[in-house]
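Undergrad: sharing a model prediction with you, sequence too.
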Amino acid sequence: MPSIIDFRSDTVTRPTPAMLEAMFSAKVGDDVFGEDPSINELEQKAAALFGMEAGLFCPSGTMTNQIAIKVHTQPGDEVICDALSHIYLYEGGGIAFNSGASVRLLQGNRGRITAQQVADAINPNDVHKPVSTLVSLENTSNRGGGACYSVEEIIAIKRICESNHLKLHLDGARLLNALVATNEAPTTYGMLFDSISICLSKGLGTPVGSVLLGTNAFIQKARRVRKAFGGGMRQAGYLAAAGIYALDHHVKRLAQDHEHAQAIATCLQRKDFVGQIMPVETNIIIFEVKGRFTPKAFAEIMEKHHIKVMAISPTQVRMVLHLDIHPSMVQLTMDVINSL
């Protein structure tokens, strides 16, 4: 049977043989006691990469985001974010469920909000309104087609937050994609954000895990929240070893995913059934399907060729490039698209 070419998400990757070897040889201990050397190494490595004080390894990016929101807010506070934010759309109502906070949704540009929008959304000191406490950004923006923030805009947002006593969190599930695409330094982000969540199981190709970064005091509180959320793990160093390997070996190769996305987007532009394609900045392609196909029909036709894509709306399809998509698969995909 032909192998499946899976563009549904960059979460579908399998560990490489070298990553598996690193996992098999990992030194482990009980992480709840703080005694897993591989987890400690991963947390320290990730924190150092961004110039931050400490890190916390968690099973998922949803958990790291939700822990950060819980630490930064009190029940009745308000979180400011874009309407397309993962923390709002795809985390099971966790802001309300876990933190008892409300959300101020902003209509940004492909998932990115501006400093002026943030300034306008901050509530006055009025007992009738929730207390604006936290701003959350997402870089890259998933529903924005992998769009990247400019550092200049983040700096402007940070100034608004500081002058109004708000914390600034980054859902950086694909932050390393953004850093590779823009050639920016991780430490720049470490200086701007009060907390950062980075995902290891997307572009970096690990099987499980995300790391939450912040100050020592923030991570100490976050560790207590993780325990309350049921996220304390024992000999999870086997998973952390995959993250260490990924940070050492899988960051620079993200550029290949970006190149592959550009090639497929260029191919799609030539087809009469493809409408607007969001600008392709990183590894995500979101495009409009019209005319002789619907998104569902297009996905079904591609699957007949053993290619999986995702219809994400009545008008749009998403394709995500990742570690397990090789150049030959990209060429085969373009050949199928050209044949339609």
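TA: Looks like it arrived, so ask away.
Undergrad: from now on I want contacts and neighbour counts done on CA atoms only, so please keep to that.
TA: OK.
Undergrad: check which helix or strand covers the spatially closest residue to Asp194 that is not a sequence neighbour.
TA: Leaving out its chain neighbours, the residue that sits closest to Asp194 by Cα to Cα, 6 or more residues apart in numbering is Leu168, at 5.4 Å. If you go by DSSP states H and E, Leu168 is part of strand 167-172.
Undergrad: please work out which residues outside that strand touch it.
TA: 65, 68, 72, 87, 133-140, 158, 161, 192-199 (Cα atoms under 8 Å, 6 or more residues apart in numbering).
Undergrad: so which of these belong to strands?
TA: The strands, defined by DSSP state E, take in Thr133, Leu134, Val135, Ser136, Leu137, Glu138, Ser195, Ile196, Ser197, Ile198, Cys199 from the contacts of strand 167-172.
Undergrad: any chance of those in a markdown table with distance to Ser150 as columns?
TA: Below are the ones in strands among the contacts of strand 167-172 laid out as a markdown table (distance: Cα to Cα, whole Å):
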| residue | distance to Ser150 |
| --- | --- |
| Thr133 | 23 |
| Leu134 | 20 |
| Val135 | 16 |
| Ser136 | 15 |
| Leu137 | 12 |
| Glu138 | 12 |
| Ser195 | 18 |
| Ile196 | 16 |
| Ser197 | 18 |
| Ile198 | 18 |
| Cys199 | 20 |
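Undergrad: relative to Ala173, how far out is the residue lying closest to Gly61 once chain neighbours are set aside?
TA: Spatially, and ignoring its direct neighbours in sequence, Gly61 is nearest to Ser210 (5.2 Å; Cα to Cα, 6+ apart). Between Ser210 and Ala173 the computed distance is 8 Å (Cα to Cα, to the nearest Å).
Undergrad: second structure for comparison follows:
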Amino acid sequence: MSPVVELRSDTFTLPTARMLEAATRARLGDDVYGEDPTVRELEELSADLLGKPAACLMPSGTMANLAALLTHSPRGGKAVVGAESDIYVYEAGGVAVLGGIVYEPVPTAADGSLPLDAVAAACEVDADDPQFALPAVLSVETPNNRRGGVPLSLDYLAGAAALARDHGIAFHLDGARIFNAALALGVPAADIAAHADTVQFCLSKGLSAPVGSMLVGDEASIAAAHRYRKMLGGGMRQAGLIAACGIVALTDMVDRLADDHAHAVRLASGLAEIDGLRLDPEPPRTNMVLFAVDTERTTHTTASFLAGAGERGVRIAELGRDRIRAATHSGVTADDVDHAVQVLADVMAAAPRAAR
């Protein structure tokens, strides 16, 4: 039987043997009472790695982002977000539904940045005019998922932070894959986090923990986020079982992200040789490869190509508007990448060429 190569997302990672062993040996307590020692250890480690005073373990990145924006904005306030951001596209409108916070999406550039002139325009509201929602928080994402995992530069983050300060609003960073961004930029993750008031990052993507995300920031913000976590149903009891896996994720799995980045480059190089596929013009910077079916060169549609790949055991995902994403991760080897390239070449070759 041909191997299944799972490239839809790095959320398909499985916990390592060391994680499972750590979970069985974890010291436990009631985390709602603040008495789970393993959770406290994970929170201290996370805060230290990102250079922040405090951290809070959350069940998911969605809840962490939501708690952060609830912390930073009153009901009726405005969150300036990217139109291609996870917070805006994939988090079920929770900020609006549960927080009464108004989204103002601004365009997302090809490199994942939000043009600062557009951000400034969204923030420039007459505070004396009761018709307008007042800006309360700016949120940016690095690396940006829907822009192919491109990390934002430190200079850009500094400029965004300065703009937020100038307008008297908070600056939240959705850093779900912040360690991928740090590796791509060649800097510690704390250098990225330094520009934001709060930062969310996931333990359950490339770091391969089974569940969990962290929210880090100043002590007052994290104390408020703890309260929102409880309100949202995220207060967990013996959560040290989860935290133990998170500790292993942060101690064992960060450096190996370099393998995922190398495999993404290998995958992109192979896909570039397949007639009928069109790659994003930029080489991958992290663990994501964006490409598309070139309908001028093949009779395949995006749907038929994805179906053909899936039938042959290679699972890739559409991001919308006929964009396809493949994400490498700890469950994908170099041999898996080579096999996937061959399968995708065979799928493309099976379709008649388009008329010229």
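TA: Here it is on my side, so go on. Note that the structure is predicted; figures quoted are calculated from it, not measured.
Undergrad: that older thread, list residues touching both of Ser210 and Ala173 of the first structure?
TA: Common neighbours of Ser210 of the first structure and Ala173 are listed as Gly61, Ser197, Ile198, Cys199, Leu200 (criterion: Cα under 8 Å, 6+ apart).
Undergrad: residues contacting Pro327 of the first structure?
TA: Pro327 of the first structure sits next to His260 when contact means Cα under 8 Å, 6+ apart.
Undergrad: what does it align to in the second structure?
TA: Aligned counterpart of Pro327 of the first structure in the second structure: Ala334 (TM-score structural alignment).
Undergrad: what about the counterpart of Ile242 of the second structure in the first structure, neighbour count?
TA: Taking TM-score structural alignment, Ile242 of the second structure has Leu239 as its aligned residue in the first structure. Residues lying near Leu239 of the first structure (other Cα atoms under 10 Å) number 24.
Undergrad: part of a helix, is Leu239 of the first structure?
TA: Yes: counting by DSSP: H, G, I helix; E, B strand; the rest coil, Leu239 of the first structure is located in a helix.
Undergrad: quick check, it in contact with Gly209.
TA: Yes: assessed by Cα atoms under 8 Å, Leu239 of the first structure is found in contact with Gly209 at 7.4 Å.
Undergrad: tell me, how many neighbours does Phe97 of the first structure end up with?
TA: Around Phe97 of the first structure there are 10 other residues, counting by other Cα under 10 Å.
Undergrad: quick one: map it onto the second structure.
TA: Checking with TM-score structural alignment, Phe97 of the first structure has Val97 as its match.
Undergrad: show me where the stretch 1-150 of the first structure has strands.
TA: For the stretch 1-150 of the first structure, strands defined by DSSP state E, counting those that start in this stretch occupy the ranges 5-6, 54-58, 77-82, 102-106, 131-138.
Undergrad: what comes into contact with the first one?
TA: Contacts to strand 5-6 of the first structure, defined as Cα under 8 Å, 6+ apart, come from residues Val12, His306, Ile307, Lys308, Val309, Ile325, Met329.
Undergrad: how about the closest residue to the second one other than its chain neighbours, what does it touch?
TA: The spatially closest residue to His306 of the first structure, leaving aside those adjacent along the chain, is Ile4, at 5.0 Å (Cα to Cα, 6+ apart). Under the criterion of Cα under 8 Å, 6+ apart, the contact partners of Ile4 of the first structure comprise His306, Ile307, Lys308.
Undergrad: which of those are still contacts in the second structure?
TA: By both residues aligned by TM-score structural alignment, their matches' Cα atoms under 8 Å, the contacts of Ile4 of the first structure still in contact after alignment to the second structure are His306, Ile307, Lys308.
Undergrad: the first one against Met1, yeah?
TA: No: taking contacts as Cα under 8 Å, His306 of the first structure lies outside contact range of Met1: 9.4 Å.
Undergrad: comparing these two, which shows the higher neighbour count?
TA: Using other Cα under 10 Å, the more surrounded residue of His306 of the first structure and Met1 is His306, with 16 against 4.
Undergrad: counterpart of that one over in the second structure?
TA: For His306 of the first structure, the aligned position in the second structure is occupied by Gly313, per TM-score structural alignment.
Undergrad: separation between that match and Met1 of the second structure?
TA: Distance, Gly313 of the second structure to Met1 of the second structure, by Cα to Cα: 10 Å.
Undergrad: equivalent analysis for Asp48 of the second structure, please.
TA: Taking Cα to Cα as the measure, Asp48 of the second structure falls 46 Å from Met1 of the second structure.
Undergrad: Leu241 of the second structure too?
TA: 35 Å.
Undergrad: just the buried residues of stretch 91-99 of the first structure, please?
TA: Gly94, Ile95, Ser99 (16 or more other Cα atoms under 10 Å).
Undergrad: counterpart of Arg227 of the second structure over in the first structure?
TA: Match for Arg227 of the second structure (TM-score structural alignment): Arg224.
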